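S.K.: Pasting the sequence and the predicted coordinates here, then a few questions.
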Amino acid sequence: MKQNDPVIQSYIQSKEKQRQLYKRTLFIVSFSQVFGGAGLAAGITVGALLAQEMLQTEALAGLPAALFTLGSALAAFLVGRLSQRFGRRTGLFLGFFAGAVGAFGVVLAAVLGSAFLLFLSLFVYGAGTSTNLQARYAGTDLASEKQRGKAVSIAMVSTTFGAVAGPNLVDLLGDFALSIGVPALAGPFILAGVAFLLAGLVLFILLRPDPFLIAQALAAETSGAETEDEQSAPKTLHRGIITGALIMILTQLVMVAIMTMTPVHMEHHGHHMGAIGLVIGIHVGAMYLPSLFTGYLVDRYGRISMAVAAGVTLLGAGLIGGFGSGDDLTVLIVSLALLGIGWNLGLISGTSLIVDNTTTANRAKTQGSVDVFIALAGATGGAMSGMVVAGASYTALSLFGGVLSLVLIPIVYWYRKKG
């Protein structure tokens, strides 16, 4: 779309049309997130167990999380660049399509018993998980500063429906997979492939006009300059972006590390797949369901206060998981629920800081670049978690993650001091 496009001009000239597009964008993104949530839950729930089954070693059980989060890092960069140039619609569709290809590749790898294809497919599958996370930004493109936390939260809370349903369908999907000659643990990836494809198609078909392109045109109209003002970018790369990025990176590292090894930990204590699916389903629900409240709290009480709350909540999750009994399902549920809530607080407060401190000239690119580091943090957490548990214990991993989350406090202190 060009600046003088009649459609763009009609939105520039009408505040009411802008408000309508903002609401419509939130609805479309939320609808797509229902499918996206179902897709991302597969890797979380059975990725480590599938690798353990195929490789016959626990030390590499954290590798799937590392691979698909590493793949999501590359996808975050590419989706961010594509969105900056062509709009959210194109960038998000291509990201979800790549995630679907990866999910179906995992299924094929399980059928063939190919570890190489499994690792390659998990890497590509990461594009879907990354794109699902980046979709949260689409709702903020036309939001005012006081609406941004809420806009992020509405997009995220819709993920809950698919993300909670996915883990709780593990047994059913396993039976379905066996009925068509596919290993049971690959069943959730069949759902993931279909879900990612549907999420991408919803955005590609319905997200018209593109909210980011409209936001760019509005910014250009206001400033009297072209939207791609590359020289404006360094002015916005300051402590707000750094702080927002560090908040999300740290919460992602802690969450992925503990979450990745929980299914393996539960299997060692005799919990069946249904119980594992329940715990992970509650965890994923806690990651997304509180978002509506979190968005209000972030807008009402500030990004920094909620970032501190994230650190304290993650500490509680680590202490309960570390000192609690692995045989007690209630302990695991509470620990993983707090882990999800802490991640949610950190992600929404950090995302809001990023949006606050960027312009349309560099926003999508910056968001993509920040999500690269978030994904790398997840990859690090996933890769190291299996080694820590193999060399020490799940207790040590959980306690270390909880204590590490307290680093959020000096980060926000630095931000406030400089501010």
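M.R.: Perfect, I can see it now.
S.K.: going forward, measure contacts and count neighbours with C-alpha atoms only.
M.R.: Fine.
S.K.: OK, contacts around Arg148?
M.R.: The contact partners of Arg148, by CA atoms under 8 Å, 6 or more residues apart in numbering, come to Thr140, Gly295, Asp299, Ser352, Val355.
S.K.: Now do the contacts for the last one.
M.R.: Contacts of Val355 were listed using CA under 8 Å, 6+ apart, and they are Thr140, Arg148, Arg363.
S.K.: number of nearby residues for the last one?
M.R.: Neighbour count of Arg363, defined by other CA atoms under 10 Å: 25.
S.K.: Kindly report the same for Trp414.
M.R.: When neighbours are counted by other CA under 10 Å, Trp414 registers 12.
S.K.: for Ser144, same thing?
M.R.: Count around Ser144 with other CA under 10 Å applied: 11.
S.K.: Check Phe323 too.
M.R.: Neighbour tally, Phe323, other CA under 10 Å: 13.
S.K.: and if you look at Ala396?
M.R.: That count, for Ala396 with other CA under 10 Å as the rule, works out to 17.
S.K.: okay, now the one to match up with it:
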Amino acid sequence: MPSRPSAADAERYAADPALVASLQRRTLAVVVVSQVLGGAGFAAGVTVAALLTAQLSGSDGLSGLAAASFTLGSALAAFLVGRSTQRWGRRTGLGLGFAAGGVGAMVAVAAAVAGSVPLLMVALFVYGSGIATSLQARYAGTDLATPDRRGAAVSVALVTTALGAVAGPNLVEPMGAVAAGLGLPPLAGPFLLTAGAYLAAAAVLLTLLRPDPYLVAAALDAQGPAPAAPALAGTRLAPGAAVGAVVMVLTQVTMVGIMTMTPVHMHTLGHGLAAVGLVISVHIGCMYLPSLVTGPLVDRVGRVPMAAAAGVTLLAAGAVAAVAPGGSLGLLAVALALLGVGWNFGLIAGTAMVVDATPAPERPRAQGTIDVLVALGGAGGGAASGLVMAGLGYGGLALAGGAVAVLLVPVVVRYRARAAAPA
């Protein structure tokens, strides 16, 4: 396991801002490569997880179990990655997380071959580790970033995830052909891509993320003046971090619930895998590509206004999805694009709020705990989505998701008013 920087190393970094800036640039470069791979692995698997579950179980109503399984797995992984990072650094925490996700994807291939729903649920639970790790990687870019560049640092990790994430769904059909050529079920093909991408991301991080940015940041924090964010005992979160967590949880619930059932809805209407892959790739692209603009906006306009914009955008996504005619591929793509943009606003604004409110030595623990809540929210949204759609239809599900998301607007407005009030 990596050793922490010595006092002499910390003094050297503290005395040379250019050295810190150089390490930050190197860290972002490594994060970029790992996120391209991680994005491809995430998107390929999530595109077909519900379809494979429905195929093996023979029931569309059970397809929501796929999202529940991988989001519950990502909840446990977020906790473990956060604690591993706290103890050993980002390199070890993120590297092991991606490796576990790759193993889960390989088990998913075995489940497809065996036709076993229980084995698939176990595989998706472990595969969720890759999803959680890909999200946790956004924090690596903030470890050494200055406060006025934290939103931009998060955006670098997210926008490069899009390069792989947009490609992943569009490789679903070709990978299905590859799987068929190997004598495997076509829906197992995307998980072959996921396994290779996650294991490659793990290798990149374990090999190249040196010196470890979190360990350096913690050492610098110990050398410097008292932190602006006060240390809190136990598992308490500062008010800003708690509000950031609420923003991320509500956006995740809405995004996972609507996104998970969209492929099932389209499949029921007769759309093929190519059409499903196109809509999901538009959605995932809009989850990440706006980051180039969102990050600077979060830094300049503010965390709270962008969080409120997330709620409004997600409500619009639900409304468009609800009124889209069944055969309108274009309107479904618009709805899923808005869903991605709203999630992007909420994730970057919420992440910046968490980092702002948490001192460096405690950040991985707090970040891991919050991402557990985000993952559990997504698990609940994914598990409920199939049942809600069975009862209310896809339009009812979309409107319900938008209504949940818009609840974050009064939360952040109230927080801003309380923060501005005299002590």
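M.R.: That came through, no problem. Treat the numbers as computed from the prediction; the structure is a model and nothing was measured.
S.K.: quick one: TM-score?
M.R.: The pair, once superposed, lands on a TM-score of 0.97 when counted by TM-score structural alignment, normalised by the length of structure 1; 416 aligned residues with a CA RMSD of 1.7 Å.
S.K.: between the contacts of Val355 of structure 1, which is closest to Leu339 of structure 1?
M.R.: Among those, Arg148 lies closest to Leu339 of structure 1 (CA to CA), at 23.5 Å.
S.K.: what do we get in structure 2 for the closest one?
M.R.: Structural alignment (TM-score structural alignment) places Arg148 of structure 1 against Arg150 in structure 2.
S.K.: What does Ile205 of structure 1 correspond to in structure 2?
M.R.: Under the alignment (TM-score structural alignment), Ile205 of structure 1 pairs with Thr207 of structure 2.
S.K.: the helices in the stretch 1-150 of structure 1, which residues?
M.R.: 6-12, 15-55, 63-86, 88-112, 115-134, 148-157 (DSSP state H, counting those that start in this stretch).
S.K.: got TSV for those helices, with distance to Leu191 of structure 1 too?
M.R.: Below are these laid out as TSV (distance: least, CA to CA, whole Å):
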stretch	distance to Leu191 of structure 1
helix 6-12	37
helix 15-55	7
helix 63-86	17
helix 88-112	9
helix 115-134	13
helix 148-157	20
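S.K.: for the ones you listed, which one sits closest to Pro188 of structure 1?
M.R.: helix 15-55 (5.1 Å).
S.K.: and of the contacts of Val355 of structure 1, the nearest to Ala165 of structure 1?
M.R.: Distances from Ala165 of structure 1 to those, taken by CA to CA, are shortest for Thr140, at 26.5 Å.
S.K.: Next, count neighbours for the closest one.
M.R.: Neighbours of Thr140 of structure 1 (other CA under 10 Å): 26.
S.K.: Return the distance of it relative to Val152 of structure 1.
M.R.: 7 Å (CA to CA, to the nearest Å).
S.K.: Ok, Val202 of structure 1 next?
M.R.: In terms of CA to CA, Val202 of structure 1 sits 18 Å off from Val152 of structure 1.
S.K.: So between the two, which is more surrounded?
M.R.: Applying other CA under 10 Å to Val202 of structure 1 and Val152 shows that Val152 carries more neighbours, namely 27 against 18.
S.K.: Go ahead and confirm that one touches Arg136.
M.R.: Yes: judged on CA atoms under 8 Å, Val152 of structure 1 makes contact with Arg136 at a distance of 5.2 Å.
S.K.: so Leu37 of structure 2 touches Ala197, yeah?
M.R.: Yes: between Leu37 of structure 2 and Ala197 there is a contact at 5.0 Å, judged by CA under 8 Å.
S.K.: Which stretches in the stretch 251-400 of structure 1 count as helices?
M.R.: 273-288, 291-301, 303-323, 329-356, 363-391, 394-404.
S.K.: The spatially closest residue to Gln252 of structure 1 that is not a sequence neighbour: neighbour count?
M.R.: Using CA to CA, 6 or more residues apart in numbering and skipping residues adjacent in sequence, the residue nearest Gln252 of structure 1 is Gly378, 5.7 Å away. Around Gly378 of structure 1 there are 30 other residues, counting by other CA under 10 Å.
S.K.: And Gly378 of structure 1, what's its match in structure 2?
M.R.: Matched by TM-score structural alignment, Gly378 of structure 1 corresponds to Gly378 in structure 2.
S.K.: Next: Phe35 of structure 1.
M.R.: For Phe35 of structure 1, the residue aligned by TM-score structural alignment is Leu37.
S.K.: ok, its match - contacts?
M.R.: Thr161, Gly164, Ala197, Tyr198, Ala200, Ala201.
S.K.: Now the helix or strand hosting the match of Ile205 of structure 1: buried residues?
M.R.: Using DSSP states H and E, Thr207 of structure 2 falls within helix 189-208. By 16 or more other CA atoms under 10 Å, the buried positions in helix 189-208 of structure 2 come out as 189-202, 204-206.
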